[in-house]
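Asks: Model the following, please.
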Amino acid sequence: MSAALPVAEAAWAREGEVWKSQAAYTADLVVTPNGSGRAWALDNLDLTGDLDLDALAGLRDAVFHAGLLINTGGQPDAALGTVEGLDNIEVTRPRTRLFEAWLQQDFGAGRGSVRAGLYDLNSEFYATAASDQLIHPAFGIGTELSATGSAGPSIFPSTALAVRLRWEDERKRYVQAAIIDAKAGTLGDPGGVDLGFAQGALGVVQVGGGDRSRWAVGAWRYGFERDDTGTPRARGIYGLFERDLTSDHGRGITLFVRGGASAGRAPIAVSLQAGATKGGVWASRPDSRLSVGFHYAKARGDGSEVGFEAAYADKIAPRTTLQPGLQLVAAPGGRSIAIASLRLIVEAW
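Replies: Sure thing, here's the model as predicted:
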């Protein structure tokens, strides 16, 4: 099962005229008391950098972005066997990967941009900031889309070649579209980057807008298949909504609801996620944050899955965050899974 958003972004960047970089290390301890009880340790090192091509070579409004992932550790979902996964930094192949490498050119006084290269679909599509603290993969990207493709779509931990176009108006309404190789694979994966689009392409379009209330709707479809190894003719739609209940983004409550449906050969027919996050839980702890979420997925055949997650995070040092969490999952076959987790995030620089 593909994961979604891997880690919170590092808050510190090494600034310069030409280059800036970020690094964040995330480690999870996952324990289940079911049966005799089991424990897994897994981690993710995220290294990113941005090169200002204007300052370097005079290419106005152009930037090159690259990101490297290093993942090791256990596989709780591989052992427990859920529909949607359990931890958004779990990988099936622990290794080092070139996660992103794209060039972006802005135009129209910064309202428009085009990106091309190895691209994380979930960085801009089917994403809600209010759910990004939760570690369950479904809160990053809906399962009806993340379960497609022979190796998942172009999301964590393996991306694919893509071209993305975006335009935003003065009222923060936007439209964005991407054409992505249907076979995810990057440097560090077996076979490397697919240059031939052998399994066709995935097309995604999303429109949205808003400030205090943010909304988006999107549609996706696989096409131009040359073989039958992915999810040919799979297609779907989704919608997102977030609402800040107060004007204080850092300390207020934000609600979110997301959902999508698929057709064709996509293995998951429907998924739904909803929940809330609260910043500044304690007046004396401005960096504290509490998030809760509900998720549901219905497989195209028999079986559905329902789950709940609660997570509390706080900084214990200027660059170090500790986040305990709890998940309860009702998996197919009448199985009940309880998961306790402890996430450590270190912003290395």
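
Asks: going forward, measure contacts and count neighbours with C-alpha atoms only.
Replies: OK.

Asks: Quick check: nearest residue in space to residue 183, chain neighbours excluded?
Replies: Leaving aside its chain neighbours, residue 183 sits nearest to residue 199 (5.9 Å; criterion: Cα to Cα, 6 or more residues apart in numbering).

Asks: Return the set of buried residues in the helix or strand that contains residue 325.
Replies: Using DSSP states H and E, the element containing residue 325 is strand 320-331. Judged by neighbour count using 16 or more other Cα atoms under 10 Å, the buried positions of strand 320-331 are 320, 321, 322, 323, 324, 325, 326, 327, 328, 329, 330, 331.

Asks: List the residues that contact residue 286.
Replies: 251, 279, 280 (Cα atoms under 8 Å, 6 or more residues apart in numbering).

Asks: let's see 6 Å
Replies: residue 280 (Cα atoms under 6 Å, 6 or more residues apart in numbering).

Asks: what does residue 252 give?
Replies: Contact analysis of residue 252 by Cα under 6 Å, 6+ apart lists 246, 278, 279.

Asks: What about these, which one has the most neighbours?
Replies: In terms of neighbours by other Cα atoms under 10 Å, the contacts of residue 252 top out with residue 279 at 23 neighbours.

Asks: For that residue, give its distance to residue 184.
Replies: Residue 279 sits at a distance of 35 Å from residue 184 (criterion: Cα to Cα, to the nearest Å).

Asks: In this structure residue 331 contacts residue 305, no?
Replies: Yes - at 4.9 Å, residue 331 counts as touching residue 305 under the criterion of Cα atoms under 6 Å.

Asks: Look at the closest residue to residue 225 other than its chain neighbours and say how many residues are nearby.
Replies: Once flanking residues are discounted, residue 225 sits nearest to residue 200: 4.0 Å by Cα to Cα, 6+ apart. The number of residues packed near residue 200 is 21, by other Cα under 10 Å.

Asks: and residue 200, what does it touch?
Replies: Applying Cα under 6 Å, 6+ apart to residue 200 gives the contacts 182, 223, 224, 225.

Asks: ok, now with 10 Å
Replies: 180-183, 222-228, 230-232 (Cα atoms under 10 Å, 6 or more residues apart in numbering).

Asks: Neighbour-wise, which one of the residues you listed leads?
Replies: For the contacts of residue 200, neighbours tallied by other Cα under 10 Å; top is residue 182, 32 neighbours.

Asks: Now that one. Nearest residue, chain neighbours left out?
Replies: With Cα to Cα, 6+ apart as the criterion, residue 182 has its nearest non-adjacent residue at 4.4 Å, and that residue is residue 201.

Asks: what about the one you found, neighbour count?
Replies: Neighbours of residue 201 (other Cα under 10 Å): 24.

Asks: Could you verify my assumption that it touches residue 162?
Replies: Yes - if you go by Cα atoms under 10 Å, residue 201 and residue 162 touch, sitting 9.1 Å apart.

Asks: what's the distance between the residue nearest to residue 182 and residue 317?
Replies: Going from residue 201 to residue 317 by Cα to Cα gives 44 Å.

Asks: Let's compare: structure for the following, please.
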Amino acid sequence: MVVALTLSGFTAPALTAQAPARTRRAVTGEPAGVRLELGYAADAFLPARGGLSREVVALDNLDLLLHLNLDVLLGVKETSVRVHVQSNRGSSVRARVGDLQGVSNIEAPREWRLYEAWIEHNIVPRRLSILAGVYDVNAEFDVIPAAGDFLNSSFGFGPEYSLSGEGGPSAYPLTSFAARLKARPVPALYALLGVSDGAVAVAERSRFALGDGEGALISFEAGYTRPMPGAIPVLDEPLSRVRRGRGQGIGRQLRRSRRWRIGRGRIVERVHTKVALGGWAYTRSFEAWDADASPGKSWGFYLLGERLLHEDPNGTGGLSAFARVGTAADAVNRLNLYVGGGLVYFGALPGRPDDVAGLGIAYARNGSAFLRALRAAAIPTERAETVLELTYKAQLGELFVLEPNLQWVMNPGMDPGVANALVFGLRGHVLLEFPSRRRGA
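Replies: Modelled structure (predicted):
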């Protein structure tokens, strides 16, 4: 389950015109110079059929975040800082199910870790920004807002991308140094360019070591987004100067459009429409699966999209659909194709506008070169793993969310010796913020 706290700011008598800007912001509800967040999520899973065992598995994720607005604190214009620390505990779901894609998207090594620590500067406000530091590439790249309420990892980060290279990119749970440039020439269009460590999870080196010949990962994405009707558009800045809802209805609608991404420490806005094309490439070469082939480059492309298909008459819910296709270089990567998609209904039950129901499918396919290598070694394997997920996210009050979940994993791990698995799950989560961004909703 996940737990979060929110501490409200204070109110005070009317301010004089001479009051310092930072004081006016603190009292009137404009962005404070400091914001703290605490998010806690806990999962319990039971492989009821198939897989490797019938044990109940429990695991959790704790996020501690500090946001600093240097404009307010130090007068450094259009600059912000984030420091994000994580802790994970519990057992492995994958070890009981035997799957590849990841039944739980919070499964991670049992440890405390520095997850993100970066500084961002808006070169041109709301148009061009640069970020540098310890950074999760998947915080902004390859994000489908409507898919964020599913528990399987593939709905949050395409597996052909997340399992690429040697240990994967700089993303949950292991991150490293990166730099990102973001442009938004007009409100509806954006472009991202990132450069990150090319070997984050290599055991023989520190995650924060640079200049050791491991190369870099280049990521790019360009897309179109259309906000939800009535929502106030923002440039996904943690401390963006957004005027709070012009009337209660818009405030409530904007709050309902926000989805907390567990393990990412980021609130993602629901959108009416999003279409994006992205790609990635490592600068170094990797050993090929075919013994006689020369080392090759690891690269890939993906196309994703989502759209609101039906909006409830009261404007607080509706049905959205999403889809994603990704491909990766066959010669050096295990997976060469991923296809996923689903339907999500916000406000699924009468009188419960904040609840979310979702049905999704995730298909990950082994590459031909990988299959040839295993068959040459007389290791039996299946072509692909497919997951069907049914989930319901129930909002219980302002802070707590409970999410029962069901996943049917076909060909777990592409291992013919592992039976198809039926997995029951339950997640609870909470988010606490100080000062609260729920104020005025």
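
Asks: quick one: TM-score?
Replies: Once superposed, chain against chain, the TM-score is 0.90 (TM-score structural alignment, normalised by the length of structure 1); 338 aligned residues with a Cα RMSD of 2.5 Å.

Asks: re the thing from before, need the overlap of contacts for residue 201 and residue 162 of structure 1.
Replies: In contact with both residue 201 of structure 1 and residue 162: 178, 179, 180, 181, 182, using Cα under 10 Å, 6+ apart.

Asks: returning to that earlier point: find the residues that touch each one of residue 331 and residue 305 of structure 1.
Replies: The contact lists of residue 331 of structure 1 and residue 305 share 82, 83, 84, 297, where a contact means Cα under 10 Å, 6+ apart.

Asks: From residue 331 of structure 1, how far out is the third one?
Replies: It stands for residue 84 of structure 1. Residue 84 of structure 1 sits 9 Å away from residue 331 of structure 1, taking Cα to Cα as the criterion.

Asks: okay, and the common contacts of these two?
Replies: Contacts common to residue 84 of structure 1 and residue 331, judged by Cα under 10 Å, 6+ apart, are 297, 304, 305, 306, 307.

Asks: Narrow those to those in helices?
Replies: Using DSSP state H, no member of these falls within helices.

Asks: and the two most separated of those residues?
Replies: By the measure Cα to Cα, 304 and 307 form the most distant pair in these, at 10.4 Å.

Asks: Overlap in contacts, these two.
Replies: Contact with both residue 304 of structure 1 and residue 307 is made by residues 84, 296, 297, 330, 331, according to Cα under 10 Å, 6+ apart.

Asks: Show me what residue 266 of structure 1 aligns to in structure 2.
Replies: Using TM-score structural alignment as the criterion, residue 266 of structure 1 maps onto residue 333 of structure 2.

Asks: thinking that match is in contact with residue 282, fair?
Replies: No - the criterion here is Cα under 10 Å, and residue 333 of structure 2 misses it with residue 282 at 11.7 Å.

Asks: got any residues that touch both of those two?
Replies: Contact with both residue 333 of structure 2 and residue 282 is made by residues 164, 165, 166, 297, 298, 299, 300, according to Cα under 10 Å, 6+ apart.

Asks: Neighbour count and secondary structure for the residues you listed - can I get that in a markdown table?
Replies: Below are these laid out as a markdown table (neighbours: other Cα atoms under 10 Å; DSSP: H, G, I helix; E, B strand; the rest coil):
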| residue | neighbour count | secondary structure |
| --- | --- | --- |
| 164 | 23 | coil |
| 165 | 25 | coil |
| 166 | 16 | coil |
| 297 | 19 | strand |
| 298 | 25 | strand |
| 299 | 23 | strand |
| 300 | 22 | strand |
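
Asks: okay if I get those residues as CSV plus distance to residue 32 of structure 2?
Replies: Listed next are those as CSV, based on distance: Cα to Cα, whole Å:
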residue, distance to residue 32 of structure 2
164, 39
165, 40
166, 41
297, 46
298, 43
299, 41
300, 40
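
Asks: tell me the two of the residues you listed that are most distant?
Replies: Among these, 166 and 300 lie farthest apart (Cα to Cα), at 14.5 Å.

Asks: circling back: same list (the buried residues of strand 320-331 of structure 1) but as JSON lines, adding distance to residue 106 of structure 1.
Replies: Compiled in JSON lines, these are given as follows (distance: Cα to Cα, whole Å):
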{"residue": "320", "distance to residue 106 of structure 1": "34"}
{"residue": "321", "distance to residue 106 of structure 1": "34"}
{"residue": "322", "distance to residue 106 of structure 1": "37"}
{"residue": "323", "distance to residue 106 of structure 1": "37"}
{"residue": "324", "distance to residue 106 of structure 1": "40"}
{"residue": "325", "distance to residue 106 of structure 1": "40"}
{"residue": "326", "distance to residue 106 of structure 1": "42"}
{"residue": "327", "distance to residue 106 of structure 1": "41"}
{"residue": "328", "distance to residue 106 of structure 1": "44"}
{"residue": "329", "distance to residue 106 of structure 1": "43"}
{"residue": "330", "distance to residue 106 of structure 1": "46"}
{"residue": "331", "distance to residue 106 of structure 1": "45"}
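
Asks: Show me what residue 315 of structure 1 aligns to in structure 2.
Replies: Superposed on structure 2 with TM-score structural alignment, residue 315 of structure 1 falls opposite residue 395.

Asks: Look up how far residue 32 of structure 2 lies from residue 24 of structure 2.
Replies: Here the criterion is Cα to Cα. By it, residue 24 of structure 2 lies 9 Å from residue 32 of structure 2.

Asks: That should have said residue 194 of structure 2, apologies.
Replies: In this view, residue 194 of structure 2 and residue 32 of structure 2 are 29 Å apart by Cα to Cα.

Asks: what's near enough to touch residue 17 of structure 1?
Replies: Contacts for residue 17 of structure 1 (Cα under 10 Å, 6+ apart) come out as 51, 52, 54, 55, 56.

Asks: Can you go through those residues and name the buried ones?
Replies: 51, 52.

Asks: hang on, residue 130 of structure 1 in a strand?
Replies: No - counting by DSSP: H, G, I helix; E, B strand; the rest coil, residue 130 of structure 1 falls outside a strand, being helix.

Asks: give me every residue that touches it.
Replies: 139, 241-244, 253-257, 274-278, 291-293.

Asks: That one -> structure 2?
Replies: Residue 130 of structure 1 maps onto residue 146 in structure 2, with residues paired by TM-score structural alignment.
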